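Colleague: my questions concern the predicted model and sequence given below.
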Amino acid sequence: MRSEHCLTRNHIEVWHDRVLPAGTERIRLGAVLRGSLLPILVWTGVACFAYFVCNPLVAMVLGGLFALSFVVGFGLRRRVEHSVRCSVYGALGGVFDKSMAGF
């Protein structure tokens, strides 16, 4: 498998089986986001609820938690010599995957 095809596919296959191509093809950011619609909606809903009901500071803390998780996932993937593209897509997919683990 070529390095640009090295992406985290598991979370997308869990949420939308038909989003990804069958084989090892180049995956675009749109496919990663389309496969992560439910986690995106959950993160957005919780952030909006926290902003309007609790306090804008709570929404900022939630956004910081999301950003921190993304940065850690990106760093871990770069440490094992994945490409930048693979690291970005994998970190984004990893955050969505781990945040929805209870569902």
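Modeller: Sure thing, it's come through. Numbers count the residues shown, from 1 in each chain.

Colleague: going by C-alpha atoms from here, please, whenever you check contacts or count neighbours.
Modeller: OK.

Colleague: what's the lengthiest helix in the chain in contact with?
Modeller: Across the chain, the longest stretch assigned as helix under DSSP state H is helix 56-79. For helix 56-79, contacts defined as C-alpha atoms under 8 Å, 6 or more residues apart in numbering pick out Ala47, Cys48, Ala50, Tyr51, Val84, Ser87, Val88, Gly90, Ala91, Leu92, Gly94, Val95.

Colleague: same thing with stretch 22-37?
Modeller: 1, 4-5, 7, 11-13, 15-16, 19-20, 89, 93, 96.

Colleague: buried set for the longest helix of the chain?
Modeller: Burial within helix 56-79, assessed by neighbour count using 16 or more other C-alpha atoms under 10 Å, is assigned to Val58, Ala59, Leu62, Phe66, Ser69, Phe70, Val71, Gly73, Phe74, Gly75, Arg77, Arg78.

Colleague: against that first model, consider the following:
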Amino acid sequence: MRPEQCVTGNHIEVCHGSVLPSAPDRISFWMVLRGSLLPILVWTGVGCFAYFVFNPVVAIVLGGLLTLLFIVGFGLRRRAKHSVRCSAYGALGGVLDKSITGF
């Protein structure tokens, strides 16, 4: 994959399409976080609820699961010959986007 195509709006899916630029362009980390604001808020709320209602261990397990999914996504993207930056942004956006599909 050519470097100029790697970190583009075509490769990183986030929840809010209005956040992404209209044409393929380099995406900043802030743009990925801004596009993933809803999943971040949902998972923060779920983690806080689990921490206070059940046990801190439940919140740690939830965070570990999301971290594991990020690592797997990062590894799959690196194996597909994406750059480190594209892999990190894509894995973060992908985990957050796909994790709230059921909500």
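Modeller: That came through fine. Because the structure is predicted, anything quoted here is derived from the model rather than measured.

Colleague: give me the TM-score for these two chains.
Modeller: Once superposed, the chains reach a TM-score of 0.89 (TM-score structural alignment, normalised by the length of structure 1), with 100 aligned residues with a C-alpha RMSD of 1.5 Å.

Colleague: so where do the helices sit in structure 1?
Modeller: Under DSSP H, structure 1 gives helices at 10-15, 29-34, 37-49, 56-79, 84-99.

Colleague: show me what the first one is packed against.
Modeller: I take that to be helix 10-15 of structure 1. helix 84-99 (3 or more C-alpha pairs under 8 Å, 6 or more residues apart in numbering; DSSP states H and E).

Colleague: mean shift of the helix it packs on relative to structure 2?
Modeller: Mean deviation of helix 84-99 of structure 1 from its aligned counterpart in structure 2 after superposition (mean C-alpha distance after the TM-score superposition for structure 1): 0.5 Å.

Colleague: buried sites along that helix?
Modeller: Buried-residue list, helix 84-99 of structure 1, by 16+ other C-alpha under 10 Å: 85-97, 99.

Colleague: can I get those residues in a markdown table with distance to Ile40 of structure 1?
Modeller: Below are the buried residues of helix 84-99 of structure 1 laid out as a markdown table (distance: C-alpha to C-alpha, whole Å):
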| residue | distance to Ile40 of structure 1 |
| --- | --- |
| Arg85 | 20 |
| Cys86 | 19 |
| Ser87 | 19 |
| Val88 | 16 |
| Tyr89 | 14 |
| Gly90 | 15 |
| Ala91 | 14 |
| Leu92 | 11 |
| Gly93 | 10 |
| Gly94 | 12 |
| Val95 | 10 |
| Phe96 | 7 |
| Asp97 | 10 |
| Ser99 | 10 |
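
Colleague: burial of the aligned residue in structure 1 for Ser22 of structure 2, as a residue count?
Modeller: Taking TM-score structural alignment, the alignment pairs Ser22 of structure 2 with Ala22 from structure 1. Look at Ala22 of structure 1: counted by other C-alpha atoms under 10 Å, it has 8 neighbours.

Colleague: done for today, thanks.
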